[in-house]
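Visitor: Fold the following.
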Amino acid sequence: MHQRPQPDDQLPIPALHRWNAVFWVLLGVVPPAIAVADAPGTTRYPSLALLAVLALCYGTVGLFPGNPVLRPRTYLYVLVVGLGAMSYLLNGSAALFVVTLPHFWIYAPSAGASIALSGLAAAATVAGNIVRQGGDGEFLTGNVVFTLIGYAAGVLIGLALRHIAEDSDDRARRLSAELESAQLRLAEAHQRQGATDERERLAREIHDTLAQGFASIIVLAEAARSSLETDPGRSGQQLLAIEHTARENFAEARVLVGSAPQSGVAPGSVARTLRRTLDRFTEDTGLCVTAELPDIECDQPTRIALLRCTQESLANVRKHAAASTVDVVLAAHPYGVELEITDDGRGFVIEDSRGFGLNGMRKRLAELGGELTVTSSVGDGTRVLAMIPMNGQV
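Guide: So this is what the prediction gives:
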């Protein structure tokens, strides 16, 4: 009786059906069958046959709810007739009626149908008992009273449990709607976060590649123009450097718009990659660069991150440091690879730095589990230390 009624072709939940079947057989079918074991044949055989029919119908509805012969509502009408007949044969079957009451709440399509059909069953049970006693019997027997009390209690309990079940279903629907809404908001937030992350990534790539290249082109163009008349050879070298830088920027632009392989950095040794960058920097600026670049094995993302940190650090030296020397040291350790870039420039107050470059380097290294350490003070130069873990170590 504690489950909401379901459509005629729908099976009750398996656990409820099993427990109700056991309860009904043990307390509803077995006791009457035992009671008529010693009864005369005119009572025993019809009673056992009727109990077998009711059990067969119940099993058919429970095991094959979609069968076209016996649907749940039809089974309830069979129950009404069967309970009346059993009451007549046994001179009262209030206990069987009470034990059978949950069937009317499990299989009836609505609360009204449950009340009406169980009321018909109560009336049939009372009528069977009265007819069996004949006109001389007492009307309000114990079976009749117990049947009426059982019916009233069944209605009250059934309505209460149905109300609880409906409230539970309503809460479940509300929770489901809230969950769906939360999932939708979460998906939208993920989408917005993804778009934000992609914008930050593009901004960092543009800053580390195109913006640095254009800045180099501007510096080289100014130097070439100033030495065009006094040192044409030097101007020619600077114009060639401008051409190389512009080609590199063009290649990086193709990567950013997706028309070239990702990274824009050809595979190879990290030492050779950094050496080419340092040579270009020396050629463009004339600064003295010392480097310790052992041939370290590392994957492509690590090599790209080291290259971008080197390019950003050298760009900062060129634009802000007014340095005369730059030292670059690449080293492998058990915990990872380190890149240290030191200059003897004017230095700066780290807390006052508002540039995009340092934050971009930190985020790029953080994506690989690494970290960036910047040490500087006014007049004492700057030290940039990038660490990237290797082999899963941090």
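
Visitor: contacts and neighbour counts: CA atoms only from here.
Guide: Fine.

Visitor: hang on, Glu297 in a strand?
Guide: No. Going by DSSP: H, G, I helix; E, B strand; the rest coil, the assignment for Glu297 is coil, not a strand.

Visitor: which ones are touching it?
Guide: The contact partners of Glu297, taken as C-alpha atoms under 8 Å, 6 or more residues apart in numbering, are 269-270.

Visitor: swap in Phe356?
Guide: Counting by C-alpha under 8 Å, 6+ apart, Phe356 touches His207.

Visitor: Downstream of the helix or strand harbouring Ala305, the next helix or strand is which one?
Guide: In this assignment (DSSP states H and E), Ala305 forms part of helix 300-316. Once the chain leaves helix 300-316, the next helix or strand it forms, by DSSP H and E, is strand 325-333.

Visitor: Another for comparison:
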Amino acid sequence: MNMQKRLWWDAAVAVSVLACAFLVWLDTAFDHAMPKNALGALLALAAFAVAYGVFGRWLIGRPHPVASQVYLGVVVVITAVGCAADPNIAVLQAIAYPLIGCFAPVGFFGMLAWDVLLALGVFVGLAAGPAGATAAAITAVLSFLFAVAIGLWILRITHWGLERARLLSEVQKAQQQAAVSARDAGAARERERLARDMHDTVAQSLTGLVMLAERAQRQASAPTGAGELPDTLATIEDAARETLREIRSLVAETTTPSVDDGLAEAARRVVQRFARETGIAASIEFDAVVPQREHEVVLLRCLQEGLANVRKHARAATAAATLRSVGDTVVLEVVDDGVGVAGVVDDEEGFGLAGMRERVRMFGGTVALRPAPGGGARLTVSVPSGSGAAAVDPSVADIVEHAVDDEASVRTAHEGGAA
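Guide: You can find the predicted model right below:
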């Protein structure tokens, strides 16, 4: 960055010095009415260029207040001496005032003090030379006023930029905090749901197994209970298999499949696994949908949740999922022929729609659960596609990715407890 700044200053100083040298040569060659010291003017220009090349250029971007003040003093003296030799050297003010803005102490008054010193130097130099006091005063005052006006404008822009950067930093911090809060809240809700489901299913089944085991123990120790023991053991076996099925069902609901090989292939695996584990005839159809990765994760999670609702509530014989593009929207539908729903279902905990709606809402989408024509239920999830919608906020993408990670962590803990 400092190198880029130096290149710009190199070009500005070179143009200013060459312009002054050209004016000095032009006046010397064609204007003999006013006596001038061309040699002194050219020496002043050379000194100006050398001072910048050796001293000023090195100071750009480096915090050396004392050295910067010394360099500005050299600039003022060289400009004053040059103006005394030839009034055309006053053109150096075009670069001398910006150099003051670059090296002067921070703040308006520090810059103003050096502007005053440069204006006085130009006035003294012009007044001592062939220009005369009147022309010197007019030139110095006009240049000074213009430099101050430009300086105030630059300071205003600088302060505005710093304030904007501060506000932007605060907004980014607020977004990060909101992302962390949303991620933690989502993980907490997922854990609560898992705990509730385990209490309602696995815990109850295990309690029944304990009671059956106690009964089997009493029957084994009782002289008259030996004949009933085989039936009790068969019941224990059936209850254990049912508990294992419930655990596998819970694990399947909390697993988010990989989308590395594409949304279509991942969705097909989810449907095939659902059909294999439940015995429900399931199918999926899709067209050429290529959403962003964040959309893929959300749509897959919604497909899982929709099939989990069919598994737990629908008592259906068939289920069909479709994934298609409708304009700038990706639409996922899960339809079953089960018991259906009584009108539109809102955020009922048993259906898991609250978490699904929250995920989809992050991407500007909607979720609807309504009765299907001819019986059953129809779940519809609509999400703006990546091509037709604005880019996803990084904080939102971060929430989704961390939510998936948290669900995987919960799943791992669950599987470890089940084992």
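
Visitor: TM-score for the pair, please.
Guide: Overlay of the two chains. TM-score (TM-score structural alignment, normalised by the length of structure 1): 0.60; 322 aligned residues with a C-alpha RMSD of 5.1 Å.

Visitor: list the buried ones in the helix holding Ala305 of structure 1?
Guide: Neighbour counts using 16 or more other C-alpha atoms under 10 Å place 300, 302-316 of helix 300-316 of structure 1 among the buried residues.

Visitor: for it, packing partners?
Guide: On a contact count with 3 or more C-alpha pairs under 8 Å, 6 or more residues apart in numbering; DSSP states H and E, helix 300-316 of structure 1 meets helix 212-226, helix 270-285, strand 336-343, helix 356-367, strand 382-389.

Visitor: want to try JSON lines for those, with distance to Leu148 of structure 1 as columns?
Guide: Output for these, formatted as JSON lines (distance: least, C-alpha to C-alpha, whole Å):
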{"stretch": "helix 212-226", "distance to Leu148 of structure 1": "93"}
{"stretch": "helix 270-285", "distance to Leu148 of structure 1": "92"}
{"stretch": "strand 336-343", "distance to Leu148 of structure 1": "84"}
{"stretch": "helix 356-367", "distance to Leu148 of structure 1": "75"}
{"stretch": "strand 382-389", "distance to Leu148 of structure 1": "81"}
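
Visitor: now for these, which one comes closest to Pro12 of structure 1?
Guide: Evaluated with C-alpha to C-alpha, those place helix 356-367 nearest to Pro12 of structure 1, the distance being 53.2 Å.

Visitor: Now that closest one: buried residues?
Guide: Across helix 356-367 of structure 1, burial judged by 16+ other C-alpha under 10 Å covers 357-358, 360-365.

Visitor: ok, now stretch 189-209 of structure 2?
Guide: Buried positions in stretch 189-209 of structure 2, judged by neighbour count with 16+ other C-alpha under 10 Å: 190-191, 194, 197-198, 201-202, 205, 208-209.

Visitor: Same check on stretch 54-63 of structure 1?
Guide: For stretch 54-63 of structure 1, the neighbour count (16+ other C-alpha under 10 Å) marks 54-55, 57-58, 60-62 as buried.

Visitor: do stretch 396-409 of structure 2 as well
Guide: So for stretch 396-409 of structure 2, counting by 16+ other C-alpha under 10 Å, buried means 396-404, 406-407.

Visitor: whereabouts in structure 1 does that stretch align?
Guide: Counting by TM-score structural alignment, stretch 396-409 of structure 2 falls onto no part of structure 1.

Visitor: Give me the contact list for that stretch.
Guide: By C-alpha under 8 Å, 6+ apart, the residues outside stretch 396-409 of structure 2 that reach it are 179-180, 182-183, 186-187, 190, 254-256, 294, 297-298, 359, 362-363.

Visitor: what do you get if the cut-off is 6 Å, keeping everything else the same?
Guide: The set of residues external to stretch 396-409 of structure 2 that reach it, using C-alpha atoms under 6 Å, 6 or more residues apart in numbering, is 179, 183, 187.

Visitor: From Glu200 of structure 1, how far out is the aligned partner of Ala178 of structure 2 in structure 1?
Guide: In structure 1, Ala178 of structure 2 lines up with Gln193, judged by TM-score structural alignment. Remark: distance between Gln193 of structure 1 and Glu200 of structure 1 (C-alpha to C-alpha, to the nearest Å) = 10 Å.

Visitor: Also Arg225 of structure 1?
Guide: Applying C-alpha to C-alpha to Arg225 of structure 1 and Glu200 of structure 1 gives a distance of 36 Å.

Visitor: Kindly report the same for Phe146 of structure 1.
Guide: Between Phe146 of structure 1 and Glu200 of structure 1 the distance, using C-alpha to C-alpha, works out to 78 Å.

Visitor: which of the two has more neighbours?
Guide: Using other C-alpha atoms under 10 Å, the more surrounded residue of Phe146 of structure 1 and Glu200 is Phe146, with 18 against 14.

Visitor: Give me the nearest residue to the more buried one, chain neighbours excluded.
Guide: Nearest non-adjacent residue to Phe146 of structure 1, counting by C-alpha to C-alpha, 6 or more residues apart in numbering: Ala94, 6.1 Å away.
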